[in-house]
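Participant: From the sequence below, what's the structure:
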Amino acid sequence: MLYKDFKTSIKSLGFLSIEDFMKYIGVTSADVLKWEEKDDVPYTVSLIVHLLKGEKNLPNDSALDNVIEECLPLASLLEESSSFPHKLEEMFLLQKQLNDSTNGKNWELGINRFGKDINWLRCIHMEVAELIESTPWKHWKNINAQPDMNNIHVELVDIWHFLMSYILQETNVPKAVSLVNTHCIYEAVEDVDVKAMVKESEKLSYISLAIETGNMPTFSGIERFIDQFFRCCKISGLSFTWLQKLYIGKNCLNKFRQDNGYKEGSYIKEWNGREDNVVMVEIIETMDNVSFDILYEELTQAYNKCK
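Facilitator: As a prediction, this is how the structure comes out:
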């Protein structure tokens, strides 16, 4: 495909600019400059454009079979991504309900119903620290230990709770879904680079501190947060599908905790020698689609056995 034809095609698909398309398929500006110089777009990208258009007659190429095999995971991801807006809306609504019930109806003003200040930025900063604690980052202790990837994923979900709350504090659910939607389309890595994961996670803290200290405007900070959060998910091997399942699981567990004395200090977090997070993950691993109500009932049964 010629570069000039490529520019016309992506506009017909609804992308406002080449930069939007670049972000969508995960290529760099350097790649696009090479295409423009040669006036030739790689066949794989041309195929993606055809797939997005829904055209049956695909472009011919001698290496067609190999290219299609390479593109199948992306095609599958694109098909799956059609459900992402609905899943995002569900998560934002669940988060709002949890915040309403836990903090009171006007929590967006930064104070809960008990007069306690709410600081979502500090919450994110602290959860990042807990994520890093799940890795062997210390140069003086357990230097050959393995990272606890299951807990790292749970900590990312905790960060997602607080990031969604911060976004909802500044805007509404439809706008929040619109802001996040295109960032959810990514392929999580299989081989996690722990050092890179720690560095990228720390950037979430830097963004928190930059906004808190007035060195970054709130709304541009939100956009940076969203982009950086999903970058962390990608390099941590956490797919959006598993993020969504874990989120519903953790949201349900948070509601369960509040209903069983978490705020008052009477809640039991260790269930027969295992943390409640671990029990929750084991339950959702058996569920194709995580149902909040069914999971709540399962948690109730498991909790009653440890009291």
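Participant: Please make it C-alpha for all contacts and neighbour counts, starting now.
Facilitator: OK.
Participant: Tell me where this structure has helices.
Facilitator: Using DSSP state H, the helices of the chain run over residues 3-12, 18-25, 29-38, 43-53, 64-81, 84-103, 120-133, 149-170, 173-180, 194-212, 218-235, 240-259, 276-284, 292-304.
Participant: Which residue, neighbours along the chain excluded, lies closest to Leu179?
Facilitator: Using Cα to Cα, 6 or more residues apart in numbering and skipping the chain neighbours, the partner closest in space to Leu179 is Glu223 (7.5 Å).
Participant: That neighbour: how many residues sit nearby?
Facilitator: 14 (other Cα atoms under 10 Å).
Participant: Likewise for the one 5 residues further on?
Facilitator: Residue neighbour count, defined by other Cα under 10 Å, stands at 19 for Gln228.
Participant: For the closest residue to it other than its chain neighbours, give me its contacts.
Facilitator: Excluding the flanking residues, the one nearest Gln228 by Cα to Cα, 6+ apart is Leu204, at 6.7 Å. Contacts for Leu204 (Cα atoms under 8 Å, 6 or more residues apart in numbering) come out as 124-125, 128, 225, 228-229.
Participant: Same list, those residues, but as TSV with distance to Asp193 please.
Facilitator: Converted to TSV, these look like this (distance: Cα to Cα, whole Å):
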residue	distance to Asp193
Ile124	22
His125	21
Val128	17
Phe225	21
Gln228	16
Phe229	16
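Participant: coming back round to it: any figure for the gap between the residue nearest to Gln228 and Ile25?
Facilitator: 23 Å (Cα to Cα, to the nearest Å).
Participant: Repeat that for Thr102.
Facilitator: For Thr102, the distance to Ile25 - Cα to Cα - is 39 Å.
Participant: next one: Ile10
Facilitator: Look at Ile10 and Ile25: by Cα to Cα, they are 12 Å apart.
Participant: In terms of neighbours, single out the busier of these two.
Facilitator: Taking neighbours as other Cα under 10 Å, Ile10 and Ile25 compare with Ile10 leading, 18 against 13.
Participant: Quick check: the more buried one touching Met22?
Facilitator: No. Counting by Cα atoms under 8 Å, Ile10 does not reach Met22; the two are 10.4 Å apart.
Participant: residues in contact with Leu168?
Facilitator: 92, 96, 108, 176.
Participant: same thing but 10 Å
Facilitator: Residues near Leu168 by Cα atoms under 10 Å, 6 or more residues apart in numbering: 92-93, 95-96, 108, 162, 174-176.
Participant: Can you tell me which residue sits nearest the middle of the protein?
Facilitator: For the chain, Phe230 is the residue whose C-alpha lies nearest the centre (Cα atoms, centre = their mean; 4.8 Å).
Participant: Just give me the neighbour total for Asp117.
Facilitator: Quick note: Asp117 (other Cα under 10 Å) scores 12 neighbours.
Participant: Could you find the closest non-adjacent residue to it?
Facilitator: Nearest one to Asp117, counting by Cα to Cα, 6+ apart, is Ile111 at 4.6 Å.
Participant: Report the separation between that neighbour and Asn99.
Facilitator: Taken as Cα to Cα, the span from Ile111 to Asn99 is 11 Å.
Participant: Let's compare: structure for the following, please.
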Amino acid sequence: MKKLEEMFRLQQRLNDETNGVKWREGVTKHGKIINWKRCIVMETAELIDSFSWKHWKNIAGGIDFENIKIEMVDIWHFVMSYILRFHVPQEAAKLAYATMKVSAVKLPTSWSEADNARIETLLEPFEDLMALALIKTDDVAYREELLEQFWECVDAVGLGFDELYRLYIGKNALNQFRQMHGYKEGTYLKVWNGREDNVVMQEILAERPDITYDGLMDALEAAYATVSGKE
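Facilitator: As a prediction, the model looks like this:
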């Protein structure tokens, strides 16, 4: 519960700082319409593209597990943002905890040719999440169902809660870092010495699993300085 509440509070702060105080009303500080559920749909589509589902190419391809985990964290940002439209962080954390659910579908830890034949089954949890996000309602029962489906997807991926928490903290810090360094203005450099910033962030987390949020921000700052010429 403490970790859930921390994540909701961090997401609220990120939204406040990047979108302005009216983001709960569905608009940014620049008057741009916000549609969190469409964000969930689009990020889930990106996750599905981590599977070799296309019949016209990558026929013998497998599955990009690491990218799927990152996409789940991106989806979590938008799910939390949507829930925070209606609940303060403490209430949102309680709702998220109460709706945790396991999945009947489990992604294989290693891909085999036989898995290609059951690709439709493996994609069901994620397509169900997309379908839910397209429904134009916002009542309490709907919010609960959306959260339940999200947790089903998390379980299907084999993403443990502690790993979700760690990756979320990392991605939240990176998103905050991007905003601080000109992401919206178009001056931010996303590729750092030949590697995407997302990869650098994951490497820092892997090397320092107990790193704090502030410590991660400092580590990102140090790494970025070698790219942007601030040293």
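Participant: quick one on the thing from earlier: mind checking which of Ile111 and Asn99 of the first structure has more residues around it?
Facilitator: Between Ile111 of the first structure and Asn99, counting by other Cα under 10 Å, Asn99 is the more crowded of the two (19 against 15).
Participant: re earlier: give me the aligned partner of the residue nearest to the centre of the first structure over in the second structure.
Facilitator: Counting by TM-score structural alignment, Phe230 of the first structure lines up with Trp151 in the second structure.
Participant: Also Gly221 of the first structure?
Facilitator: So, by TM-score structural alignment, Gly221 of the first structure is matched to Tyr142.
Participant: what residues are up against that match?
Facilitator: Counting by Cα under 10 Å, 6+ apart, Tyr142 of the second structure has contacts 132-133, 135-136, 148.
Participant: Now restrict those to buried residues only.
Facilitator: 132-133, 148 (16 or more other Cα atoms under 10 Å).
Participant: picking that back up, relative to Leu4 of the second structure, how far out is the match of Gly221 of the first structure?
Facilitator: 20 Å.
Participant: How about Lys22 of the second structure?
Facilitator: Taken as Cα to Cα, the span from Lys22 of the second structure to Leu4 of the second structure is 23 Å.
Participant: Between those two, which has more neighbouring residues?
Facilitator: With neighbours defined as other Cα under 10 Å, Lys22 of the second structure and Leu4 compare such that Leu4 has more, 19 against 13.
Participant: which residue packs closest to the aligned partner of that one in the first structure, ignoring adjacent ones?
Facilitator: Mapped onto the first structure by TM-score structural alignment, Leu4 of the second structure lines up with Leu88. Leaving out its chain neighbours, the residue that sits closest to Leu88 of the first structure by Cα to Cα, 6+ apart is Val177, at 6.0 Å.
Participant: And the one you found, how far from Val290 of the first structure?
Facilitator: Val177 of the first structure is 20 Å from Val290 of the first structure, by Cα to Cα.
Participant: Neighbour count: the two, which is higher?
Facilitator: Val177 (21 against 18).
Participant: Report the separation between that one and Cys232 of the first structure.
Facilitator: For Val177 of the first structure relative to Cys232 of the first structure (Cα to Cα), the value is 19 Å.
Participant: just Ile226 of the first structure next, same as before
Facilitator: 10 Å.
Participant: about what we covered before: how close does the match of Gly221 of the first structure get to Pro89 of the second structure?
Facilitator: In this view, Tyr142 of the second structure and Pro89 of the second structure are 18 Å apart by Cα to Cα.
Participant: before we move on, back to that, what do we get in the second structure for the residue nearest to Gln228 of the first structure?
Facilitator: By TM-score structural alignment, Leu204 of the first structure lines up with Leu129.
Participant: Which ChimeraX command selects the buried ones in the contacts of Leu168 of the first structure?
Facilitator: Buried subset of the contacts of Leu168 of the first structure, written as a ChimeraX selection, criterion 16+ other Cα under 10 Å:
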select :92,93,95,96,108,162,176
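Participant: so who does Arg178 of the second structure touch?
Facilitator: Here Arg178 of the second structure is in contact with 172, 184, 187-190, 197 (Cα under 10 Å, 6+ apart).
Participant: Which of these are buried? Put it as a ChimeraX command.
Facilitator: With 16+ other Cα under 10 Å as the burial test, the buried ones among these are selected in ChimeraX as follows:
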select :172,188,189,197
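Participant: from the contacts of Arg178 of the second structure, which two are the most distant?
Facilitator: With Cα to Cα as the measure, no two of the contacts of Arg178 of the second structure lie farther apart than Asn172 and Thr187, at 19.5 Å.
Participant: which residue in the first structure lines up with Leu205 of the second structure?
Facilitator: Per TM-score structural alignment, Leu205 of the second structure is aligned with Ile284.
Participant: Equivalent analysis for Leu216 of the second structure, please.
Facilitator: Match for Leu216 of the second structure (TM-score structural alignment): Leu295.
Participant: so how many other residues sit close to that match?
Facilitator: 20.
Participant: Next: Pro209 of the second structure.
Facilitator: Pro209 of the second structure: 11 neighbours (other Cα under 10 Å).
Participant: list the contacts for it?
Facilitator: So Pro209 of the second structure contacts 166, 202-203 (Cα under 10 Å, 6+ apart).
Participant: In the first structure, which of the residues you listed still touch?
Facilitator: Contacts conserved in the first structure for these, using both residues aligned by TM-score structural alignment, their matches' Cα atoms under 10 Å: Arg166.
Participant: Report the buried members of the contacts of Pro209 of the second structure.
Facilitator: Using 16+ other Cα under 10 Å, the buried members of those are 166, 202.
Participant: Pull the contacting residues for Leu52 of the first structure.
Facilitator: 10, 13, 46, 75, 78-79.
Participant: Drop anything exposed from the residues you listed.
Facilitator: When the contacts of Leu52 of the first structure are checked against 16+ other Cα under 10 Å, the ones flagged as buried are 10, 46, 78.
Participant: Output these as a markdown table; include the columns distance to Glu36 of the first structure.
Facilitator: Converted to a markdown table, these look like this (distance: Cα to Cα, whole Å):
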| residue | distance to Glu36 of the first structure |
| --- | --- |
| Ile10 | 14 |
| Ser46 | 14 |
| Leu78 | 26 |
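Participant: burial count for the residue nearest to Asn119 of the first structure when sequence neighbours are not counted?
Facilitator: In this structure, Asn119 of the first structure finds its nearest non-sequential neighbour in Gly110, 7.0 Å apart by Cα to Cα, 6+ apart. Gly110 of the first structure has 15 neighbours, counted by other Cα under 10 Å.
Participant: from what I can see Gln179 of the second structure touches Glu17, true?
Facilitator: Yes. Counting by Cα atoms under 10 Å, Glu17 is a contact partner of Gln179 of the second structure at 8.9 Å.
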